[in-house]
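Q: compute the structure for the input listed below.
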Amino acid sequence: IPSSVMEASAAAATAAMTMAEDRWTLTRTRELPPEIDVAGAVPRIGVFVCNCGINIGGVADVPAVRDYAKTLPYVVHVEDNLFTCSQDTQDHMKQVIIENQINRVVVASCSPRTHEPLFQETIRDAGLNKYLFEMANIRDQNTWVHMNEPDKATAKAKDLVRMAVARAAFVEPLHQVSLPIKKSLLVVGGGVAGMESALTAAAQGVAVLLVEKTDTLGGIARHLNATWQGEPVAAFLADLAEKVLAHPNISVHLNTQVARTTGSMGHFTTTLVQGSGPDHPANVQEFIVEHGAAVIATGGMEYRPHEYLYGDHPDVLTHLDMDAAFRENDARIFKGRSFAFIQCVGSRNEEHPYCSRLCCTHSLKSAIALKKMDPRKRVFVIYRDIRSYGFREDLYREARERGVLFIRYDLERMPELSRAHNGKGGLVLRVFDPVLQMPVTLSPDLVVLASGVVPADNKKLYETFKVPVNSDGFLVEAHAKLRPVDFASDGLFVAGLAHYPKPLEESISQARAAVARAMIILSRDVLMVGGIVASVEKEKCAVCLTCVRTCPYGIPFIHEEGYAQIEASECHGCGACVAECPGKAITLNHFTDRQITAKTHALFEETLETEEAAS
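A: The predicted structure is shown next:
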């Protein structure tokens, strides 16, 4: 699912690249009536009960729920509909609101997660503030889970409607303010993912700042020979870098790192330090850039083994070493008669418990290349599990057909590599074959360690952007399936090996997907902020720092005058600080104590009355 979502977003970004000049040309501006001032007005609540076909009406007694709603305080209009979300009912609802001078609306239907925005737009078209709305979920939370208990489902529907009406009487209009969006994108990392992100955004007319801490673009891909499908990587990289450097919308900053960043979605201010990279040029310069969004594509590294004599014996290589040997026509490859690939070196163990996903495919490609060079070469793959997923299975089949031998091992009987005691400096590889149920001894001329991918050391950078990492050091997305390229902090996106080990084509897809998500922000002129956000009553604030420690997004800060402050443009409205504040100095708009207690009292007062009547 994550790959499908990423590829869909990448496809959208690719399509958008071809129509950047036509963006918004067919868009019509929505005309809204002025909002009705409800300040000080007595609540006049309209209740609309939905049958949702048979989803609700086939279980609960909707007419009974409708009639019950008529008895509730402040309710001036009640009706039931077959489908409240239909266009006909939406138009009818607007008319009813106007004719009955309704100033609060309750819809008893399905989930607000899917339909609340629709109903909010409807009441806004009728002149009401969109926050003068409350929803009772009598489908997902009721009839779907009590489909065999119609009487209880009806009673529960009445409870939910009563609670919604009680809360609706206390909701107040909220207003948002518009902030201009800085139409530029910061891309951190000059590897394949970073360059693809830059080009995809630049093609859509966005100014891009590409920051790379070394003096060369390309990242770890510069050490690869070909993709698993055989396309040469060097030519692709050269073409990609040439396009990036030549594009008028892209500003490339080599030997540059991020020092500080402030702001929020739509308007970040980031301080860059040029000359602070690994190559340390003589002139160090600091400059400030403004951008509306950022893609973090800082890449990964090949794990450098400390096992299997790596670094102690010249004939023990990693995959990237082997690729270099192929490029340089190393004599050991041509003269060697026996080769062994040891899988899962530095992966799927206590230190790095994850699978790097690339190693098996890389070994298969190299093994096939050796067999193509000379079918008489003996090639062994010492593996735990072969994970050649998707069409990569064809490589596994080809390797088998060409005579590559596969020997399985497990953690209880790890392969053992030692120097040969023959005075020639050779190697001896011992492994227990579970099929033969006996140890096998090999004398390979070259041993290739299928070392995994590890994250680059960018802890300071990640702390600067306040983006999370998992226990392995890879960046963590907001939601693996629903938001696979977004961070929890709006306006920040992830792509490439910094996220997790992935092949080149997947890094490209993710890079384009990240830009597709960023363009949702950057394609607009203004950003609406406010509404459901937390606010601080500074008179009550004791500066205890509880909110600062609690907020998962790091938004609250202590004002110079000695109280906590929460910027409306940055607040996510999660309410964590509100729940934790010991002095009740913080309020979450639209979820005030008064609104919540009204809802809970409405439930328990009726429950007590029912219990008393029964006794």
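Q: could you use CA atoms for every contact and neighbour count after this?
A: OK.
Q: all helices for the stretch 51-200 of the chain, in order.
A: 62-69, 87-99, 112-125, 150-168, 192-202 (DSSP state H, counting those that start in this stretch).
Q: now the stretch 251-400 of the chain
A: Here the stretch 251-400 of the chain has its helices, by DSSP H, counting those that start in this stretch, at 319-327, 331-335, 359-373, 393-401.
Q: I'd like those helices as TSV, with distance to Phe604 and mean neighbour count appended.
A: Output for these, formatted as TSV (distance: least, C-alpha to C-alpha, whole Å; neighbours: other C-alpha atoms under 10 Å):
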stretch	distance to Phe604	mean neighbour count
helix 319-327	67	17
helix 331-335	80	13
helix 359-373	60	21
helix 393-401	61	16
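Q: so which of those helices is nearest Gly230?
A: Smallest distance to Gly230 across the helices of the stretch 251-400 of the chain (C-alpha to C-alpha): 8.8 Å, for helix 359-373.
Q: that closest one versus helix 319-327: what angle between them?
A: 20 degrees (axes from the mean of the first three to the mean of the last three C-alpha atoms, to 10 degrees).
Q: same list, the helices of the stretch 251-400 of the chain, but as JSON lines with distance to Gly496 please.
A: What follows is these, written out as JSON lines (distance: least, C-alpha to C-alpha, whole Å):
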{"stretch": "helix 319-327", "distance to Gly496": "18"}
{"stretch": "helix 331-335", "distance to Gly496": "31"}
{"stretch": "helix 359-373", "distance to Gly496": "16"}
{"stretch": "helix 393-401", "distance to Gly496": "23"}
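Q: for Leu449, which of the ones you listed is the nearest?
A: The nearest among the helices of the stretch 251-400 of the chain, by C-alpha to C-alpha, is helix 319-327 at 6.5 Å.
Q: which helices and strands sit right next to that closest one?
A: If contacts are counted by 3 or more C-alpha pairs under 8 Å, 6 or more residues apart in numbering; DSSP states H and E, helix 319-327 sits against strand 446-451.
Q: ok, and what's touching the helix or strand following the strand it packs on?
A: Using DSSP states H and E, the next helix or strand after strand 446-451 towards the C-terminus is strand 453-455. Outside strand 453-455, the residues that touch it by C-alpha atoms under 8 Å, 6 or more residues apart in numbering are 299-303, 356, 472-474, 497-498, 500-501.
Q: and the residues you listed as CSV, adding distance to Ser509 and neighbour count?
A: Listed next are the contacts of strand 453-455 as CSV, based on distance: C-alpha to C-alpha, whole Å; neighbours: other C-alpha atoms under 10 Å:
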residue, distance to Ser509, neighbour count
Gly299, 15, 30
Gly300, 17, 22
Met301, 20, 16
Glu302, 21, 17
Tyr303, 24, 17
Ser356, 18, 22
Asp472, 23, 13
Gly473, 22, 18
Phe474, 18, 20
Leu497, 12, 27
Ala498, 14, 28
Tyr500, 14, 22
Pro501, 14, 24
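Q: next, the second sequence, to be compared with the first:
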Amino acid sequence: MNLTRVVVASCTPRTHEPVFQNAIREAGLNRYLFEMANIRDQCSWPHMHEPDRATEKAKELVAAAVAKARLLEPLEEIKLPVTKSALVIGGGPAGMTAALALADQGFPVHLVERKDELGGNLRHLRYLLDDTDPHHLLEDMIDRVKSHPLISLHMGCELIDAEGFVGNFKSRIAPREDPDEPIEISHGVTIIATGAEEYRPNEYLYGESERVMTQREFEERLASGQMERPKRPVVMIQCVGCRNEERNYCSRICCSVAIKNALMLTKMYPDLPVYILYKDVRTFGFREEFYREARRRGVIFLRYDDEHKPSLRDEGDIIRVSYHDMNSGVEGEIEASYIILSAAVVSDGEAKRLSKIFSVPIDEDGFFMEAHVKLKPVEFATQGVYVCGMAHSPMFLDESMAQAMAAASRAATVLSKDELPVEGMVAVVNPLKCVGCLTCVSVCPYQVPKFNEEKGVVEIEPAECHGCGVCAAACFGKAITLKKFEDEQLAESIDALLW
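A: Take a look at the predicted model:
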């Protein structure tokens, strides 16, 4: 057909540009000789009530794309060898699941756990709603990890730093007790599975009265037989430390954990009154049936809001709970033996440090944030780095393990290749124009530009560059060019829009 350029007007390039680029490559055309006009996100969606004007705008966008396409040049993609091993950070259920999934496919895995034992939060679970034995699950996973010939365990160790790019990372880890003797690990991918922690309350008399404890502490005491039969009602308070001004998110698992422990109490002591003071009951999916079962067994649910929070008064043998039930409007008091706090799930303290090492984002609550909630739910913009488990967000055990399998699957797509192509649309430095002002070094969100002191100029490793163009826009001397977005090409697009 003698095609030299291809322009497509359709929906978002994020999902469809790679599809069209691969199509023209199969037809024998360089994949970078392609331009796309995004007439869905920029026309049909924002101007859905103005179809005539949206159509005119679409024509202008297509004209701009055609004008730019005239100046497109074929770009080369170099190929680099892949280091066929993985680094998994975190030895909880998510980390162990990911490590086993990769090792079972024949890929060597380095599993780093900063504590002296594997298991993470799974160690604190004594029973589950569906009667699965978490202790048996934990022992089985640990045995499989320790006995797997392709998994190298690094217990009591922390990641110090990392460098490189997808397919070729080098990381240094060291024992927490002796950080001065690091070990260097070469790996092709990284999976972050550092988990999360239970919030330590500073409200509701926690730490002041031995009769006030968290759900985790209560579950351990209940399952181990360390708790005497309560003489008076047990009161559980939900949303402690979350769904407030400091943390406005829902920790997701708390309602189900409270209902699990309430059901265990009613099973052990059928005549014991159990109260759950809640904002909203959120038992996701089929867990709703356990909520109904709790009601059938006589568990009493009382709703409160931020303006009418429960108040506690320690009276020695009892804790007096004052409440205002939103549903009935009734105010009342409960003389309770124990107060059980459903504490928030909060980010692991390592998240911020790791986010800087790998140049990956965390959200305002300290959890790792994926590249796209639908299209890349376990990936980051930094290629070759993945996230799973409660390092990503509060989630149930089965969700955490499923997400770990997803992260391992995505990582395997890299490790299964002998070579990886390096994106051609990258920033390039002209050393004759670079004055070494280091502006690009300071603005790059991925810390890719590096100053070469010998040459006195900045250098950009193509394999690490994300093609975001921030450095090119910030460079005062016009020493940096972003391929496929060069000044002349953009000027042609603008001219087409203006005329």
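Q: got a TM-score for the pair?
A: Comparison of the two superposed chains (TM-score structural alignment, normalised by the length of the second structure) gives a TM-score of 0.92, and 495 aligned residues with a C-alpha RMSD of 2.5 Å.
Q: before we move on, the earlier item: for Arg408 of the first structure, which of the helices of the stretch 51-200 of the first structure is the nearest?
A: The nearest among the helices of the stretch 51-200 of the first structure, by C-alpha to C-alpha, is helix 192-202 at 34.1 Å.
Q: read off where the closest one ends up in the second structure.
A: Alignment of helix 192-202 of the first structure against the second structure: residues 93-103, by TM-score structural alignment.
Q: one more: stretch 476-489 of the first structure?
A: Stretch 476-489 of the first structure lines up with residues 369-382 of the second structure when matched by TM-score structural alignment.
Q: and that stretch, how far apart are its ends?
A: In stretch 369-382 of the second structure, first residue to last residue: 12 Å (C-alpha to C-alpha, to the nearest Å).
Q: can you give me the offset of that stretch from its chain's centre?
A: Between the centre of stretch 369-382 of the second structure and the centre of its chain there are 8 Å (C-alpha atoms, centre = their mean, to the nearest Å).
Q: try stretch 439-455 of the second structure
A: Centre to centre, stretch against its chain (C-alpha atoms, centre = their mean), the figure for stretch 439-455 of the second structure is 27 Å.
Q: buried residues in that stretch?
A: For stretch 439-455 of the second structure, the neighbour count (16 or more other C-alpha atoms under 10 Å) marks 440-441, 443-449, 451 as buried.
Q: residues touching the equivalent of Val448 of the first structure over in the second structure, list them.
A: Matched to the second structure by TM-score structural alignment, Val448 of the first structure sits across from Ile340. If you count contacts by C-alpha under 8 Å, 6+ apart, Ile340 of the second structure has them with 212-215, 218, 234-237.
Q: again, 7 Å this time
A: Neighbouring residues of Ile340 of the second structure by C-alpha atoms under 7 Å, 6 or more residues apart in numbering: 212-215, 218, 235-237.
Q: what segments of the stretch 351-499 of the second structure are strands?
A: Using DSSP state E, counting those that start in this stretch, the strands of the stretch 351-499 of the second structure run over 385-387, 419-421, 427-429, 450-452, 457-459, 480-482.
Q: just name the most buried of the ones you listed.
A: strand 385-387 (a mean of 27; mean count of other C-alpha atoms under 10 Å).
Q: what's the mean distance for that one versus the first structure?
A: With mean C-alpha distance after the TM-score superposition for the first structure, strand 385-387 of the second structure departs from the first structure by a mean of 0.7 Å once superposed.
Q: pull the distance from that strand to the chain's centre.
A: Taking C-alpha atoms, centre = their mean, the mean C-alpha location of strand 385-387 of the second structure is offset from the chain mean by 8 Å.
Q: so which of the helices of the stretch 251-400 of the first structure gets nearest Val543 of the first structure?
A: helix 359-373 (52.0 Å).
Q: average gap between the closest one and the second structure?
A: Looks like 1.0 Å for helix 359-373 of the first structure (mean C-alpha distance after the TM-score superposition for the first structure).
Q: and that helix, what does it pack against?
A: Helix 359-373 of the first structure sits against helix 393-401, strand 446-451, with contacts defined as 3 or more C-alpha pairs under 7 Å, 6 or more residues apart in numbering; DSSP states H and E.
Q: if we use 10 Å, what do you get?
A: helix 319-327, helix 331-335, strand 338-345, strand 378-383, helix 393-401, strand 446-451 (3 or more C-alpha pairs under 10 Å, 6 or more residues apart in numbering; DSSP states H and E).
Q: what range in the second structure matches it?
A: Residues 254-268 of the second structure are the counterpart of helix 359-373 of the first structure, counting by TM-score structural alignment.
Q: still on that earlier bit, His352 of the first structure: which of the helices of the stretch 251-400 of the first structure is closest?
A: Closest approach to His352 of the first structure among those is made by helix 359-373 (13.9 Å; C-alpha to C-alpha).
Q: one step back: farthest-separated two in the contacts of Ile340 of the second structure?
A: Phe218 and Ile237, at 12.8 Å, using C-alpha to C-alpha across the contacts of Ile340 of the second structure.
Q: what sits in contact with each of the two?
A: 339-341 (C-alpha atoms under 10 Å, 6 or more residues apart in numbering).
Q: pull the contacting residues for the residue most central in space within the second structure.
A: The centre of the second structure sits closest to His392, judged by C-alpha atoms, centre = their mean, with a distance of 2.9 Å. His392 of the second structure makes contact with 192-196, 347, 351, 362-363, 366-370, 377-378, 386, 400, 403, according to C-alpha under 10 Å, 6+ apart.
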